[in-house]
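Asker: Return a 3D structure for these sequence lines:
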Amino acid sequence: MSNKINILFTGATGYLGGSILERLLSHPDFARFQITAIVRSPEKAEKLRTFGIDVAMGSHNDVDLVTDIAAKADVVFTVADCDDLGAARAILEGLKRRHEKTGKKSTLIHTSGTGALIDDANGAFTSDLIYDDIDPDQIETLPDSAIHRHVDLPVVQADREGYVNTYIVLPSVVYGLATGKLIDQGIQNPHSILLPHLIELGVKRGQAGVCGKGQNTWPHVHIDDMADFYIILFDAILAANPAPGHGREGYYFGENGHYLVYDLCKSVAVALAAHGVGTDEPTTFTEEEHKTEFLVPVLGSNAQCKASRGRALGWKPRYSEEDLFGSVKAEVDAILKKN
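Answerer: Now for the predicted structure:
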């Protein structure tokens, strides 16, 4: 790469994206980075510019805009909607144009998720199937119809075609309130997806819930550990000594252990009950809630994995299952205050 590194960043105002961008802002090589973020909010765009970020006003559905910016990028971080195939295709088209024009391969660090691994346990049991990202043959046993695969597979195919090196990061249940300069300036969303949804659903139904018996298992990772991993991967790609796996060998799970889903739902019930919402024992979600609440069926599944590749790169996540459960009270307090 040239001395200046052109970076396209999607999802800059989001929970995980903002946390990764926060780390790029404090990176020792930040002076080399020319970061362009695609942002819809004029107010947030103006604030981002004060941090030295170039902003393209628009959405990820603006195909021409996305393609044109990608065609100038050495590195692309996609941390927005991981199921947006249109945006992914626009980015890949831009990177392909760049390669055809210059002969240079760009780097694409794409965010997917461990939802790709789910089964249909419905809270009844814990599976003995654990996916290891060091084993591409095992990952390729996932059906094409699995969640996120409709985007992940074209990303890997692009690497196979030789015009881009692709790295797919699959965070698990990310938790913890995000902090930092972008939060302080009102640019970044501080909340994850699963816990706030569980909390808000518990408030709505007057009682925290659980899918079936909650005997299924999911991996977890703290927001700070997950954001740190992206920078470790980014640095390893730039150093290329040795080059980290890409393409079919470029899947990277984000996990630091697993938890029983019942235990998390119980923690939410206890925290809500302390605020006068229901009792401290979660009740089973109804059949109707399974149909109308998009996360309930996912909550009842198993998704187990090992982040072998990340740890081989030197990633050392610090936050444990105890921290996950310990974060619930602060999340409940913040959600109830916001609402």
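
Asker: Only C-alpha atoms from now on, for both contacts and neighbour counts.
Answerer: Will do.

Asker: Nearest residue to L324 in space, ignoring adjacent ones along the chain?
Answerer: Y175 (6.8 Å; C-alpha to C-alpha, 6 or more residues apart in numbering).

Asker: pretty sure that neighbour contacts V221?
Answerer: Yes. At 6.5 Å, Y175 counts as touching V221 under the criterion of C-alpha atoms under 8 Å.

Asker: Measure how buried A45 is and give me the count.
Answerer: 21 (other C-alpha atoms under 10 Å).

Asker: ok, back up a step: distance of the residue nearest to L324 from V298?
Answerer: Distance of Y175 to V298, computed by C-alpha to C-alpha, to the nearest Å: 16 Å.

Asker: Now do the SS call for the closest residue to Y252 other than its chain neighbours.
Answerer: Ranked by C-alpha to C-alpha, 6+ apart and with sequence neighbours excluded, the top spatial neighbour of Y252 is V169, at 4.7 Å. At V169 the chain is in strand, as set by DSSP: H, G, I helix; E, B strand; the rest coil.

Asker: this one as well, want them side by side:
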Amino acid sequence: MHWAIEKEDRTDSDPTGVDGFVKRMESELRGDGPPMEGFHFLNTPMDMLTFTREIEDEIRSREQGADLYVGFQTAEKMIIEGKRYQKIDQAGAKVVAFGQGVPPETVIPSDMQWVTLERSTTALANQWYLISTRPTPIGFVAWETSAEDRFAKGGLSEPGKMFKGFATNDTRVINAIVSHLEDLNQQNLSLESARTALKTQLKTPIKKIMTLTERSESVLMKLLRSQAAQLANSNAAELILFELTAASYLASPYPEEDRSKWIRILNERDLMLFGRSPIAKQLNQLETSGISAGAILPTTHGFRHLAEWAEKENIDVIIIPFSLVDPGLLERLRGYSLRQLLENTSKQVVVVDEDGTMWHANPGSLPAGDQVA
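Answerer: Got it, this is the predicted structure:
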């Protein structure tokens, strides 16, 4: 089961795709069994809020053994609900919470597990939900159907805020959703463990980080930028995006006039002047999340050129994707391989695996006696 609204789920009668998702879920989970039972569609945000409060009160009133998987959408919304969830946590319930961003440790209840998510308007994990398998199996899921630029922003009563949701007590649905959310939780725990290990290996202070990007928003580049952003955020470091697609054997990414003055770290406005709006958008997203960011447009292919920039700009950590550890022939000929990078720099190099795990590629770059994070 793909736990997100797909293109095929959307119809003229329901452009949100929620009805299509429910039908697809019912078909896949039902199999040859009886029809799904106990489905109830909720029509207004206030109805949904009332229902969620009833679930929370039921969990809090029980003794040890209750569980609750809850979608807050964002860390900010979890902060607003902090006191209520402190009480649920103190009642002994297992609480696993999901959302974009990371709440302050002082706000997260002591035994609550927080799972950080990438932004998505279609994934179930990024929506508003409460799922419990015990003491009473119950599930509530509400997709936000507001305009995309309003997604996960503001309160329920704000103009234009819309949700479409359902509640169910069918254990096939509840157990399947919990299994999916628990998979995300375990992935998150593995990543946190890897980050902790990496933190003990990296030389500090880390003031500048460089990673790769492209104009196209591939899954690989999104993951790479996300992991680099997390490392930058945790070290209050500047993040520099090195745009691979800028390099060309035939043309320079810079204008002919006064070219030398532009060969530097560029900001969002500079990139818009050069017609590189996708990279400008990436910088905007980073800046909006509180990370100081800039971009470099290389004039030559290869990691030797990147290493020269890293030296010039006093970069502390370079982050590359696992795909360039042992790349194909074309990338190797262009000079993009981990071996070629390590041959040309003594900077710390971190590799991001396909699952988001990060590891130190050259721990020997840490001289004896230097501090680690």
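
Asker: And the TM-score between them?
Answerer: TM-score of the superposed chains, computed with TM-score structural alignment, normalised by the length of structure 1, equals 0.31; 168 aligned residues with a C-alpha RMSD of 6.5 Å.

Asker: which stretch of helix or strand covers L238 of structure 1?
Answerer: helix 223-239 (DSSP states H and E).

Asker: Name the next helix or strand following that helix along the chain.
Answerer: Note on helix 223-239 of structure 1: by DSSP H and E, the next helix or strand toward the C-terminus is strand 251-254.

Asker: helices and strands around the next helix or strand after that following strand, which ones?
Answerer: Once the chain leaves strand 251-254 of structure 1, the next helix or strand it forms, by DSSP H and E, is strand 258-260. Packing contacts for strand 258-260 of structure 1, counted by 3 or more C-alpha pairs under 8 Å, 6 or more residues apart in numbering; DSSP states H and E, involve strand 217-222.

Asker: Output the contacting helices and strands for the strand it packs on.
Answerer: Partner elements for strand 217-222 of structure 1 (3+ C-alpha pairs under 8 Å, 6+ apart): strand 173-175, strand 258-260, helix 321-326.

Asker: The residue nearest to T283 of structure 1 when sequence neighbours are not counted: neighbour count?
Answerer: Leaving aside its sequence neighbours, T283 of structure 1 sits nearest to G209 (C-alpha to C-alpha, 6+ apart; 4.8 Å). A count of nearby residues for G209 of structure 1, using other C-alpha under 10 Å, gives 25.

Asker: what angle do the helix holding L238 of structure 1 and strand 217-222 make?
Answerer: 80 degrees (axes from the mean of the first three to the mean of the last three C-alpha atoms, to 10 degrees).

Asker: Could I get the buried residue list for helix 223-239 of structure 1?
Answerer: For helix 223-239 of structure 1, the neighbour count (16 or more other C-alpha atoms under 10 Å) marks 223-231, 233-234, 236-237 as buried.

Asker: Now do the buried residues in the helix or strand harbouring V203 of structure 1.
Answerer: Assigned by DSSP H and E, V203 of structure 1 falls within helix 194-205. Buried positions in helix 194-205 of structure 1, judged by neighbour count with 16+ other C-alpha under 10 Å: L195, P196, H197, L198, I199, E200, L201, G202, V203.

Asker: by contact count, what packs against whichever helix or strand comes after it?
Answerer: Using DSSP H and E, the helix or strand that follows helix 194-205 of structure 1 in sequence is strand 209-210. In terms of contacts (3+ C-alpha pairs under 8 Å, 6+ apart), strand 209-210 of structure 1 is packed against helix 194-205, helix 261-273, strand 283-284.

Asker: Turn the ones you listed into TSV, columns for distance to V155 of structure 1.
Answerer: Shown next, in TSV, are these (distance: least, C-alpha to C-alpha, whole Å):
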stretch	distance to V155 of structure 1
helix 194-205	26
helix 261-273	31
strand 283-284	38
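
Asker: F33 of structure 1: which of the ones you listed is closest?
Answerer: Shortest distance between F33 of structure 1 and those, using C-alpha to C-alpha, is found for helix 194-205: 32.7 Å.

Asker: Return the list of helices and strands in contact with that closest one.
Answerer: When contacts are defined as 3+ C-alpha pairs under 8 Å, 6+ apart, helix 194-205 of structure 1 packs onto strand 209-210, helix 261-273, helix 328-338.

Asker: ok, 10 Å please
Answerer: Applying 3 or more C-alpha pairs under 10 Å, 6 or more residues apart in numbering; DSSP states H and E, one finds that helix 194-205 of structure 1 contacts strand 173-175, strand 209-210, helix 261-273, helix 295-299, helix 328-338.

Asker: buried set for the fourth one?
Answerer: Residues V296, P297, V298, L299 are the ones in helix 295-299 of structure 1 that count as buried (16+ other C-alpha under 10 Å).

Asker: what's the helix or strand for the closest residue to the second one other than its chain neighbours?
Answerer: So the one you mean is P297 of structure 1. Of all residues not flanking P297 of structure 1 in the chain, H290 sits nearest, at 5.9 Å (C-alpha to C-alpha, 6+ apart). Using DSSP H and E, H290 of structure 1 sits in helix 287-292.
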